[in-house]
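1. A predicted structure for the sequence below; I have some questions about it.
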Amino acid sequence: MTGTSSPAPSQRHYGMDWLRIGAFALLILYHIAMVFVPWDFHVKSTHQARWVVLPMLATNAWRLTLLFLVSGYASRFLLARSPGPGAFVAQRSVRLLLPLLFGIVVIVPPQTWVELVTKHGYASSLPDFWLRDYFSFDHLAGVALPSWNHLWFVAYLWVYTAILTLATMLVRMPAAQRWFDRVFGGWPVLVLPVVWLVCVHGWWYLMGVESHRLFADPVGHLTFLPAFLFGFGLARSRPAMAAIERLWAPAAVVAIAAYLTILSIEMLHSPANPTPRWMFRPYGIAHALEQWCAIVALIGLAERWGRRDHPLRATLTEAVFPFYLIHQTIIVVAMAALLPANLPGWAEFTVLLVATVAGCALFYLCGRAIPWLRPLIGLRPAPPSRPREPQPAII
């Protein structure tokens, strides 16, 4: 990429690395909390607490969109290091599709089995389920088999990567980057995405939610794909990043106000007193405002306060994807194992948190140490070890 608006390819924004790490850590906490709220999940604690919904709503609007944005941002640097678009999509296919297949075959089945056992009275053991029912390509008690569950994100990311690769082959990238810099180098970086998201959530798909089904998810694709492409453009745009740094404070104010609006609507209504239809549009508009303004505020804060490197950053950045692959299976299996103990809610949460972090770390460290497992958990092949130089003889 040429032009004064583009940083050198070697320039690294550590703030975006820290933001990516934090976003995935938040996702793990969110999925632990899913055990304790009335919303549907693969396994539920007996300690349901409606108040837990309130802090979760603070992240509902933007957490997934942010993950796709930072993934698009990282893709720009991966593409710059690749010999060309073909090599880039081939490398990304290995890094995404192999873990996705491994996850569907090995990681996800315990989640589905626990759901069938705890919710539908399924009586067979996990090995029997895996050998007899899981690969039936049918439904069992309304549960689709096999499933990718939380790994839908990986499938979407590969599809968006393929779209991006095709776009880079068809579009003159320097001209496209200059257009991006001009459009998003000021207030439009805050306003234009909000207008788009208001259309999605406030008009086109009123109170619609993502289905996480690749061919039947208009709300998801209209939200996540633009965020992914925006992150790709942002990675080489000084004007857009500078505008975000200037606007993070007003964006944070708007995001908080939008969250409080959503919170008030949620607190005024309950399953016994559902939200009236006339409030759907204000809710959708508030959702859109919080969705983008929170992301702008977080990127601005990360760029302002997260520019310093740390010895743990590289390790955490590498560990993020293996943690993501395994975390939900650990949560679901651990919660199922805790059910007979009937522990207090706070004890269940503590055990789940410790078990999830420890299990994710063990999965990452073991997978990193075993060469043939590395590509299955999304890691690059281990670099070849350097031969030891002969030591001079001591006379």
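-> In hand now; what should we look at?
2. can we go C-alpha only for contacts and neighbour counts from here?
-> OK.
3. all helices of the stretch 1-150 of the chain, in order?
-> 14-33, 53-60, 63-80, 85-102, 109-120, 126-132 (DSSP state H, counting those that start in this stretch).
4. take the one below as the second:
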Amino acid sequence: METKIRRYDLDWIRVIVFGLLIFFHIGMFFNSWGWHIKNNVIYDWLYLPMGFLSQWRLTALFLISGMGTYFALSYRSGKVFARERLIRLGIPFLFGTLVLIAPQVYVERLVEGQFTGSYFEFYPIEFFKGIYPTGNFSWHHLWFLPYLLTYTLLLAPLFLYFRRHPENRFLNWCRKQIRKKYGLFLFIIPLYFPEAFIEPFFNVTHAYYGDWFAHAHYGIIFFYGFLFMLLREDFWAALDRLKQPALIIGLVTFSLLAGVFWQIEDGVIVHFTEAAVKVTNCFMWLVVIFGYGAKYLNRPSPLLAYCNRAVYPFYIFHQTLIIIFAYFLIEKEWSLGVKFTILTVATFFSCWGLYELVRRFKLGRILFGIKEKKAVETVPEPKVQLDPQLT
């Protein structure tokens, strides 16, 4: 039986962040930001909690994905790894796009008065006419999968080189920096340049082509995930000593964003200053999340084992279900609390029921990327013994 090290804290964080994604997309129905369909009453104050989540939630997912790539490559060849990623990311993406996204676009067109027929009149004829948003064909929330697959395949040769040459000059330099008291914060600097010089010209679209700021930011973060796992003990030690100051800095920088920069007109000086505050705020919350996660969450449980297999199908299903349920609530004169609760409960239990259905069939497990249970023994990675001189 194969034995491998597992970071249960990373599994917990992945499950929690994907769970927050469901709440975030439900919130998009009610807040003032553009989304596929909107409630009859908009709540402007939601920009604050949702703005906080938007600063780090997707970045955290790409960081976890890079970390997961390290563990996957540690016991697979490059060819086996690439084939496994193509299957596990590509098949759910293609199936989800062709089958599960059309209901979202259909409901949106009904709400906007751009289509009046039945769903079976809309699909497959209308759905494949043109590219969203001017047309109908889209991948909507599944954009994460082709982006992740691209970064995985493009960076795999570099990752394999690092695996074969763990003492190369670049990695030794990174180890040297991260061992310094605040050395981990140096990794903020590469994130600043896309934020300052690319973001003003290329808004995030999730359309893949031309989405240069998103590719630069998420690509760097995905690379960081793999890199930090190469630095293992030094990285966990850095998180441990910096998680408390990072919490303070995170609170201060988010307060500056929400209380100052989101309230004033943009300009050259404002933009470059805001970019520095924004990437610092994002990185600080990553340090907080992964630092406290390493301290409190690195332990297995039956609940984690169940959620870890379910989280991917939940992600694939959730937005389609939210939009379908929300369609029947748009004109109801009910409070935010009532509608939010209904959407949360209905979405969660529907995702759960669908997961329980598809996981029982091999085809369902393939289509939704559910890993087969294998006789692989996993043990939690031992806690790092910190050097007193670094604490």
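-> Received, thanks. Computed from a predicted structure; not experimentally measured.
5. give me the TM-score for this pair.
-> Once superposed, the chains reach a TM-score of 0.88 (TM-score structural alignment, normalised by the length of the second structure), with 370 aligned residues with a Cα RMSD of 2.3 Å.
6. still on that earlier bit, for Ala243 of the first structure, which of the helices of the stretch 1-150 of the first structure is the nearest?
-> Closest to Ala243 of the first structure of those, according to Cα to Cα: helix 14-33, at 15.6 Å.
7. the closest one vs the second structure - mean distance after superposition?
-> With mean Cα distance after the TM-score superposition for the first structure, helix 14-33 of the first structure departs from the second structure by a mean of 1.0 Å once superposed.
8. against the second structure, where does that helix fall?
-> Alignment of helix 14-33 of the first structure against the second structure: residues 8-27, by TM-score structural alignment.
9. how about that stretch: buried residues?
-> 8-15, 17-19, 21-27 (16 or more other Cα atoms under 10 Å).
10. just stretch 283-291 of the first structure next, same as before
-> Buried residues in stretch 283-291 of the first structure, counted by 16+ other Cα under 10 Å: 283-291.
11. looking at those, which are in helices?
-> Residues from those lying in helices, with DSSP state H as the criterion: 283-291.
12. Val379 of the second structure sits in which helix or strand?
-> For Val379 of the second structure, the element it lies in under DSSP states H and E is strand 376-380.
13. what angle separates that strand from helix 8-28?
-> Strand 376-380 of the second structure runs at 90 degrees relative to helix 8-28, counting by axes from the mean of the first three to the mean of the last three Cα atoms, to 10 degrees.
14. give me the contacts around the match of helix 14-33 of the first structure.
-> 46, 50, 53, 57, 60-61, 64, 289-290, 293-294, 296-300, 304, 307-308, 311, 315, 318-319, 322, 340, 343-344, 380 (Cα atoms under 8 Å, 6 or more residues apart in numbering).
15. quick one: it to chain centroid distance?
-> 8 Å (Cα atoms, centre = their mean, to the nearest Å).
16. can you pull the contacts of the residue nearest the centre of the first structure?
-> The centre of the first structure sits closest to Leu67, judged by Cα atoms, centre = their mean, with a distance of 4.0 Å. Neighbour list for Leu67 of the first structure: 20, 23-24 [criterion: Cα under 8 Å, 6+ apart].
17. rerun that using 7 Å as the cut-off
-> 20, 23 (Cα atoms under 7 Å, 6 or more residues apart in numbering).
18. and it, what's its match in the second structure?
-> Per TM-score structural alignment, Leu67 of the first structure is aligned with Leu61.
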